[in-house]
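> Sequence plus the predicted model coming up.
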Amino acid sequence: MTTQYWLVKSEPEAYAWTDLVRDGRTDWTGVRNYQARNHLKSMQPGDRVFFYASVTTKAVLGLAEVSRSFFPDKTANEEGWVAVEIKPLKPLRLPVTLEQIKAEPSLKDTALLRQSRLSVMPLTAAEFKKISKLGGL
C-alpha cells in the first residue's frame, strides 16, 4: 500500500505537540466535520502526518504516523464519528510557519490555504516533501 500524507491541526491549549510526544500516541478524537471525517476514514497505519499547531502558533511542528486506522470516536454523542490513533515520530528541526507556507509557490494549492478551517486534510507527496525540506527533515 502506498503511503499517504496528511496534516492535522490542533490548538496548543487543547492538545499540543509536546502532549503527543509525552503521551507517545493518542486517539485523534473530536472531529465533527464530514469532510475531515472522510479523511480520517482514509488514513492507514504507516501514513505520515504533520502536526500543525493552530490559532496562536500557526506552524507545522512535528511529524507523526498513523498507528491505527479508524474506529468509533468515544467522545461522540452520535454514531458515525471516527478517530484514528497517531504516534509522534520526530519534531521538525525548524517549525514551518503559515507565513512560510503562504510564501512558497509550490504550496499555494495546499488544503491548509484553500480550506483553512479543516482540521484533517490530505497533502500531496510533493507538498509533504516541500514542508519536510522547509522543516529541516
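All right, it came through fine.

> hey, let's count contacts and neighbours off CA atoms from now on
Noted.

> Could you report the distance from the nearest residue to residue 76 once chain neighbours are set aside to residue 83?
Of all residues not flanking residue 76 in the chain, residue 30 sits nearest, at 7.0 Å (CA to CA, 6 or more residues apart in numbering). For residue 30, the distance to residue 83 equals 8 Å [CA to CA, to the nearest Å].

> overlap in contacts of those two?
Common contact partners of residue 30 and residue 83 (CA atoms under 8 Å, 6 or more residues apart in numbering): residue 73.

> the more surrounded of these two?
Higher neighbour count among residue 30 and residue 83: residue 83, with 24 against 14, using other CA atoms under 10 Å.

> Second structure follows, compare the two:
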Amino acid sequence: MKAEPAECSVDDALAAPHATVPWTGVRNYQARNFMRDTMRVGDGVLFYHSSCAEPGIVGLAQVASTPYPDPTQFDPASPYHDPKAVPESPRWLLVDVQVLQKTRNLTLPELRADPQLADMLLLKRGNRLSITPVAPAHWRHIRSLLSD
C-alpha cells in the first residue's frame, strides 16, 4: 500500500492511536476493489512511501478493519471529495491499517534490481496503483531482505 509521506508517513501511522490509520483517499476503482474484495483483517501490508525523494518499503503493517465508506468522499473541503458520492450510495471505501514495524527503506531501485521480484505487480512499468496485491513468494522474499 502506497502512501505519500507528506500526507501519512510510517512515523505518522506509528504515532496514531494503536498505530492504526484509515487508508483514505483511494480514488481508483481497481485499488478500491482490492480493498473490498480481497483484503481481510490480519492480512500483511507492505507500507510503501511514494512521491518522495527515496520511494520504497518503509514498514510492515496489517489490515486492521473490514472495508467501510471513506468519509473524505462526502467532505467538500477534502481534496478527496467526490461530488457524485452520497452517503446512501458511497463510491469509495477504505480499510484501517495498523503499522507493526518500521523497517529500513527498501528502495525502489533495490526492488527493481532483485531478479526474484522481476514480476512483482508494484514494479511493472506504468503501474500507478496505490494498492496492489503481493504474491506469497514476493512477500517472503521481501521479509527476508528486511531482516538482513
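Nice, I can see it. Nothing here was measured: the structure is a model prediction, and the numbers come from that model.

> Aligned to residue 87 of the first structure, what sits in the second structure?
The alignment partner of residue 87 of the first structure in the second structure, by TM-score structural alignment, is residue 98.

> And its match, how far from residue 56 of the second structure?
18 Å.

> so the helix or strand where residue 110 of the second structure lies corresponds to what in the first structure?
According to DSSP states H and E, residue 110 of the second structure maps onto helix 108-113. Alignment of helix 108-113 of the second structure against the first structure: residues 98-103, by TM-score structural alignment.

> how about residue 20 of the second structure, what does it touch?
Taking CA under 8 Å, 6+ apart as the criterion, residue 20 of the second structure is in contact with 13-14, 64, 96-99.

> Turn these into CSV, including neighbour count and distance to residue 31 of the second structure.
Formatted as CSV, the contacts of residue 20 of the second structure follow (neighbours: other CA atoms under 10 Å; distance: CA to CA, whole Å):
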residue, neighbour count, distance to residue 31 of the second structure
13, 20, 20
14, 18, 23
64, 20, 17
96, 18, 15
97, 24, 15
98, 27, 18
99, 27, 20
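
> now the strands for the first structure?
In the first structure, the strands defined using DSSP state E lie at 5-10, 26-28, 48-53, 59-72, 82-97, 120-123.
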